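Undergrad: just coords:
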């Protein structure tokens, strides 16, 4: 564990960003995440590998479970559904999932 020099929070050794105040250990400053488009809440996020801006690919919905014959719609009520914003690095192809803001 290491301590953040900005807010003094404990951060895992393998993390490069403080979870509490967004302090970047590699850049030695607090990183600000700004909204690019207020309507879709698209974030301006850089790829951790290439340092190029990630491209917003859209919001994707996933669910766990299968449909069971004629009772498929009834069992859909018991499945877990999640929605994520998908970002892709145009240079290396890395994919990032983020939970959308409510």
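TA: Yes, it's here. These numbers come from a predicted model, not from an experiment. Residues are numbered from 1 along each chain as shown.

Undergrad: Please make it C-alpha for all contacts and neighbour counts, starting now.
TA: Fine.

Undergrad: Residue 23 reaches residue 30, doesn't it?
TA: Yes: contact criterion C-alpha atoms under 8 Å: residue 23 and residue 30 qualify, at 4.0 Å.

Undergrad: ok, and here's another one to check against it:
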């Protein structure tokens, strides 16, 4: 259980750090959405760009099976490396956006 709490803290710290970045458009804000009970963590961009609505998921993580699943990454950031730097064991990170057959062997049992 302590490991899950540490993973929650790592995900929250990572998302909060990137939420401090300023979008190019002042009408767009970055929002951190955390559902700790269900294990969902997201960074969203929300607002307007001229007359077009912006609502885009930049990062999406899930905590399940005692692992961090990177479900989506539309940034240039290597999120798995960022998580390892925050103390998450590499074998507890699953690249959920990659088909299982293309993941590294140590992730396939996830």
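TA: Nice, I can see it. This one's a predicted model, so the numbers in the text were calculated from it and none came from an experiment.

Undergrad: After superposing, what score do the chains get?
TA: Here the TM-score for the pair of chains, by TM-score structural alignment, normalised by the length of structure 1, is 0.27; 55 aligned residues with a C-alpha RMSD of 4.9 Å.

Undergrad: and residue 23 and residue 30 of structure 1? which has more neighbours close in?
TA: The residue with more neighbours, out of residue 23 of structure 1 and residue 30, is residue 23; 20 against 14, by other C-alpha atoms under 10 Å.

Undergrad: Please report the distance of that one from residue 43 of structure 1.
TA: Distance of residue 23 of structure 1 to residue 43 of structure 1, computed by C-alpha to C-alpha, to the nearest Å: 17 Å.

Undergrad: Not counting its neighbours along the chain, what's nearest residue 68 of structure 2?
TA: residue 93 (4.9 Å; C-alpha to C-alpha, 6 or more residues apart in numbering).

Undergrad: you'd agree the one you found is up against residue 69?
TA: Yes: between residue 93 of structure 2 and residue 69 there is a contact under C-alpha under 8 Å: 5.9 Å.

Undergrad: Now residue 97 of structure 1: which helix or strand?
TA: Assigned by DSSP states H and E, residue 97 of structure 1 falls within strand 95-98.

Undergrad: ranges for the helices of structure 2?
TA: 2-19, 79-85 (DSSP state H).

Undergrad: possible to save those helices as TSV with distance to residue 30 of structure 2 and mean neighbour count?
TA: Shown next, in TSV, are the helices of structure 2 (distance: least, C-alpha to C-alpha, whole Å; neighbours: other C-alpha atoms under 10 Å):
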stretch	distance to residue 30 of structure 2	mean neighbour count
helix 2-19	5	16
helix 79-85	17	16
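
Undergrad: Tabulate the ones you listed (TSV), appending distance to residue 33 of structure 2.
TA: Formatted as TSV, these follow (distance: least, C-alpha to C-alpha, whole Å):
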stretch	distance to residue 33 of structure 2
helix 2-19	9
helix 79-85	17
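
Undergrad: For residue 64 of structure 2, which of those helices is the nearest?
TA: In terms of C-alpha to C-alpha, the element of the helices of structure 2 nearest to residue 64 of structure 2 is helix 2-19, at 9.3 Å.
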